[in-house]
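Participant: test case, fold it:
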Amino acid sequence: MRSSTRRSRKMGPPGLVEKRPLYVQLMKEGHSNRAACRILGINPNTGLRWLHGRNGVEGLVQQGLDPRPRKAVPATGGSSRYLSEDERIFIADRLLDGASLQSIARDLGRSPSTISRELARNRPDSRRYHPFRAQKMAQKRRPRPRLAKLAGDDELRHYVVECLSKRWSPQQVCRALKERFPGEKHRHLAHETVYRALYHLSIRPVPAGSARLLRSGKFSRRPRSRTKVKPRQYMADALKIGDRPAHIATREEAGHWEGDLILGKGNKSAIVTLVERSSRLLVAFALRPGSRSDNMRDQLIDALGVMPATLRRTLTWDRGSEMAKHAEVTAALGTLVYFCDPASPWQRASNENANGLLRQYFRKGADLSTVEQAEVRFAADEINGRPRAVLDWESATARFASLQTIAALHTKAVSDGH
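Facilitator: So this is what the prediction gives:
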């Protein structure tokens, strides 16, 4: 008698299977477990077992309530960027089965960090994960009527604009905020926050037109297009970058430079840019009008000739014809000149980066023939004075000054030895 009674209880009362879809629907409509059970006339403990996924995924599948989301199909009424209610039910069931976060993420087509954040945010008691409660908690956080940090803090906003006016990047600005407001974490920003403010994607804390404060000068994000460059032939007796000593690529030794031109309107005027690979120091000057190769030779010798020999070991250049007289530069300075491969700007990455920074001062299409040398020096000095992440937030000027000190001590030691 007892065994038959236990079997009958295990099967549950008649009609319970039909009520489970109704219970799920009531919970989705926002009813509490007790209210839904009262409407359906079932025991609240039964509702709790359904709510917490005690019977596992297979039991739901058999009843036509498959909680497993289909991959690449966004949740109904929401974005696939966020977890759906069905996904949260699936997470609860898999957790009760003892599955790992990696396996749950793999089944859902999500990142394991997404599952980890979900449990950290929406499981306040750190014990059992309740999917419907987690869904409600997520929905309460979803609306964003709150004021953005830059919009609600005048002092913070003015400081950000001040730094951007110096042509600092958003990353440099956010680094400076930690020093400007130490101990005030609510004023520390991610650089994406600054980008969004400037692009007017969601907040408008910065005056209209302020996207010009970005180096790109763009008002919105656009995919980059790759232009076709006509390959150039190597000049006679030129050293290829493949012939350059391998240790130069490590940037541990000072005195190795990269160079290029930024061209003005109609390619009739230009500014020469030189970057020291170790310190990222930028040396720039306007190329005088006339014979480009002759002026390039003379001005390069003037710019690098004032430095110690240990700080002008090599120069890596683009394949431009302005360096046709590179052999004369080598003869005058002892600086070996290497040329990059065709269409390979990444082989002069530091120089390409510096060109982009300088373009913030001298825009593409501008006539550079009217630019004074003092203007170019001012721009270079301002760039060199910025804190750089690649230099552990030291400026290029400070880093190169230490290299000059080391070079001077080396020269003195050599002269004393003689």
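Participant: going by C-alpha atoms from here, please, whenever you check contacts or count neighbours.
Facilitator: Will do.
Participant: so who does M137 touch?
Facilitator: By Cα atoms under 8 Å, 6 or more residues apart in numbering, the residues touching M137 are N122.
Participant: longest helix anywhere in the protein?
Facilitator: helix 396-417 (DSSP state H).
Participant: show me which residues of that one are buried.
Facilitator: A396, T397, R399, F400, L403, Q404, A407 (16 or more other Cα atoms under 10 Å).
Participant: likewise stretch 362-380?
Facilitator: Here stretch 362-380 shows F362, R363, D367, L368, S369, V371, V376, R377, A379, A380 as buried, counting by 16+ other Cα under 10 Å.
Participant: same question for stretch 91-98.
Facilitator: Residues of stretch 91-98 classed as buried by neighbour count (16+ other Cα under 10 Å): I91, A92, D93, R94, L95.
Participant: now do the SS call for the last one.
Facilitator: In other words, L95. When classified by DSSP: H, G, I helix; E, B strand; the rest coil, L95 comes out as helix.
Participant: T330 - nearest residue in space that isn't next to it in sequence?
Facilitator: What sits nearest to T330 in space, not counting adjacent residues and going by Cα to Cα, 6 or more residues apart in numbering, is L336, at 5.5 Å.
Participant: and the host helix or strand of E58, what other elements does it pack with?
Facilitator: E58 is located in helix 56-62, with elements delineated by DSSP states H and E. Secondary structure elements in contact with helix 56-62, counted by 3 or more Cα pairs under 8 Å, 6 or more residues apart in numbering; DSSP states H and E, are helix 85-96.
Participant: second input sequence below; structure requested for side-by-side comparison:
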Amino acid sequence: MDNNISITNTTTPKGSHLSEKERAQIEILHKEGYSNRAIARKLNRNHQTINNEIKRGTTCQVRRQKSRKGKVYTYFSTIYSCDAGQARYNRNRLNSGRRGKYLLMKDFIKELDNLLLGRYDGFKYAPYGALKKLKPKFKDLDLPCVTTIYNWINTGITETNPIDLVKKPKLRPRKVKQETQKRCFGKSIDERPVEANLRSEIGHFEIDTIQGKKMATDKVILVLTDRKSRYNIVKVINFKTSQDVNKAILELKAEYGSKLFKTITADNGSEFSELNKVHSEVYYAHPYSPWQRGSNENNNGFLRRVITKGKAISSFPEEEIYYVSDIMNEYPRRIFNGLSAEEVFHIHYVLPSGPRVA
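Facilitator: As a prediction, the model looks like this:
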């Protein structure tokens, strides 16, 4: 035995695993005939740790030798290999820890993928909405949280890939564009009542239009979003003109009751230039500031999942447009702790003839 072998003797934290370097040192010392206890003292480790490691990393080697008469003799020997020990350690680490929850809920993951990929009605759900939708069906399961679902998607456990998601939040600095030539048709959003700003009651709406192809002959979707409940009201109109918008507003007042519409916040599009003729409390957002009607723009994004840009609105049946709007109103919202916009809306307001059915 060579007693002059230099081994770095450093203090190791209690409970720490052997490193690849330490395994190489164990192999050298073991070949030199050091006992397990002697190796342990050299590495400042417990002797049982060395004993367990040598057992894990010991491999069987086979050597064959052919005699002069042609007979083959086979010899077996065992030897500790630091590479074998490291490979065994890596395999054990992969199998350590608690087994993933996803292994016990294959049916849930299948249904989750169906909602995330829009296989039922072509409408893709976000992870939060899909979880709330599936909760009654899988009430006996210990369901994962939204963060866990995102982790499953990112690690490939689900069929859904990150690119398949409707959208992932991306926080980018807002660029404020100052333009002075844009006209304002009435009272500024700065004059809007405090109830509308605080979303403290039903009846304060944001308004916008959705176009398909930018053609003068194509139909347009008029969208109104209640600021408190995020409830969406849509109306298909023939043209993107102030006359058609005003006519639609009067029809909606007759359908939903004029008391519902307290204030309306619009952008500075020409189709809203005469909105004051049919409603007294109309306010206009600052030019080039769509975030001032954030709820409206967010709901437009829902509709755009099905009613895509560049495709004529006239090519969609009106029943389909109203159906998509109804799905959106029934969609579970995180901001309401899983309640839908429709549920919140009807908690605070009862329609004159009951809820509208498209």
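Participant: which ones among the buried residues of stretch 362-380 of structure 1 map onto helices?
Facilitator: Per DSSP H, the buried residues of stretch 362-380 of structure 1 map to helices at V376, R377, A379, A380.
Participant: quick revisit: nearest to R106 of structure 1, out of the buried residues of helix 396-417 of structure 1: which one, please.
Facilitator: Lowest distance from R106 of structure 1 to the buried residues of helix 396-417 of structure 1 (Cα to Cα) belongs to A396, with 45.5 Å.
Participant: that closest one pairs with which position in structure 2?
Facilitator: Under the alignment (TM-score structural alignment), A396 of structure 1 pairs with A341 of structure 2.
Participant: give the contact list for that match.
Facilitator: S229, R230, Y231, N329, E330, Y331, P332, R333.
Participant: surely the third one meets E342?
Facilitator: Yes - counting by Cα atoms under 8 Å, Y231 of structure 2 sits close enough to E342 to count as a contact (5.9 Å).
Participant: can you check which residues contact both of the two?
Facilitator: Joint contacts of Y231 of structure 2 and E342 (Cα under 8 Å, 6+ apart) are N329.
Participant: now the buried residues of stretch 362-380 of structure 1 in a markdown table, with distance to K185 of structure 1?
Facilitator: Shown next, in a markdown table, are the buried residues of stretch 362-380 of structure 1 (distance: Cα to Cα, whole Å):
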| residue | distance to K185 of structure 1 |
| --- | --- |
| F362 | 36 |
| R363 | 37 |
| D367 | 45 |
| L368 | 44 |
| S369 | 47 |
| V371 | 43 |
| V376 | 38 |
| R377 | 37 |
| A379 | 33 |
| A380 | 33 |
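Participant: nearest to D243 of structure 1, of those residues?
Facilitator: A380 (30.5 Å).
Participant: quickly note the distance from the closest one to T273 of structure 1.
Facilitator: Distance, A380 of structure 1 to T273 of structure 1, by Cα to Cα, to the nearest Å: 9 Å.
Participant: any common contacting residues for the two?
Facilitator: Joint contacts of A380 of structure 1 and T273 (Cα under 8 Å, 6+ apart) are L282, V283, A284.
Participant: in strands only, show me those.
Facilitator: Among the shared contacts of A380 and T273 of structure 1, the members found in strands (DSSP state E) are L282, V283, A284.
Participant: and L116 of structure 2, how many neighbours?
Facilitator: Each residue near L116 of structure 2 was counted by other Cα atoms under 10 Å, and the total is 24.
Participant: in contact with it, which residues are there?
Facilitator: For L116 of structure 2, the contact set (Cα under 8 Å, 6+ apart) comprises K124, Y125, A126, P127, A130, T160, D164, L165.
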